[in-house]
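Undergrad: sharing a model prediction with you, sequence too.
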Amino acid sequence: MVYRDSQSDPSRERLYPWCIIRLLPHCQRITVARFRKRSAAEEHVKVLRRLIPSAIFVVLFEVEHEDVESAVALQPNQGLPAAALGPVLAQITQAAQSLPEG
């Protein structure tokens, strides 16, 4: 597990693509921690949700913009299927709706 510091290293972000994001009001977010494996991130987020039940945490697979462009360039005319994005978008939408307004 890697906690984000003030000087984030792009190579470190590639090594630890799974991250826990804390959603804040006004479409803001904080990266709480980064992990190599999804299972480790999900276990850690369970603990965070017990410790801070009022906060909203989401586990995301974060990739670099250049990585996405190179993947699309390798496979032209093949975007991500909507079925793959559906659960992630639903989770983010649900979390955003439960944020307090103000």
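TA: That came through fine.
Undergrad: for the rest of this, base every contact and every neighbour count on C-alpha atoms.
TA: Noted.
Undergrad: what are the contacting residues of the host helix or strand of Ala41?
TA: Assigned by DSSP states H and E, Ala41 falls within helix 38-51. Helix 38-51 is contacted from outside by 18-20, 34-35, 55-59, using CA atoms under 8 Å, 6 or more residues apart in numbering.
Undergrad: and those residues, which is closest to Ala73?
TA: Closest approach to Ala73 among the contacts of helix 38-51 (CA to CA): Trp18, at 23.4 Å.
Undergrad: second structure for comparison follows:
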Amino acid sequence: MTYQHQLTPWVVHKLLPNLKHLTITRFRRRPDAEAYLKVLNQSQPYAQFTITFDSGESNFAAQAES
């Protein structure tokens, strides 16, 4: 995880078919991400978006499944 990604852990994703997602943008604070999500939902009412917190611990899930 890059330093820039560590500074901006809140990520807005667009949900795509087949359980895929597209990263739209990253934010430093959750309220900023929620405000952006509100604008996206108003401008694209038929698309689905979500906010996630990227902790950088991607190997945690792999270890938990073992």
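TA: Looks like it came in fine. Worth saying up front: this structure is predicted, and the values here are computed from it rather than measured.
Undergrad: corresponding residues in structure 2 for the helix holding Ala41 of structure 1?
TA: Using TM-score structural alignment, helix 38-51 of structure 1 lines up with residues 30-43 of structure 2.
Undergrad: show me where structure 1 has helices.
TA: 10-15, 38-51, 65-74, 82-97 (DSSP state H).
Undergrad: what residue is smack in the middle of structure 2?
TA: When CA atoms, centre = their mean is applied to structure 2, the residue found nearest the centroid is Val11 (2.8 Å).
Undergrad: can you find the partner of that residue in structure 1?
TA: So Val11 of structure 2 corresponds to Cys19, using TM-score structural alignment.
Undergrad: quick one: residues contacting its match.
TA: 31-35, 41, 59-62.
Undergrad: what subset of those is buried?
TA: The neighbour count (16 or more other CA atoms under 10 Å) marks 31-35, 41, 59-60 as buried among these.
Undergrad: got those residues as JSON lines, with distance to Val68 of structure 1 columns?
TA: Converted to JSON lines, the buried ones among the contacts of Cys19 of structure 1 look like this (distance: CA to CA, whole Å):
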{"residue": "Thr31", "distance to Val68 of structure 1": "20"}
{"residue": "Val32", "distance to Val68 of structure 1": "23"}
{"residue": "Ala33", "distance to Val68 of structure 1": "22"}
{"residue": "Arg34", "distance to Val68 of structure 1": "19"}
{"residue": "Phe35", "distance to Val68 of structure 1": "19"}
{"residue": "Ala41", "distance to Val68 of structure 1": "22"}
{"residue": "Val59", "distance to Val68 of structure 1": "19"}
{"residue": "Leu60", "distance to Val68 of structure 1": "15"}
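Undergrad: closest one of those residues to Leu24 of structure 1?
TA: Thr31 (10.9 Å).
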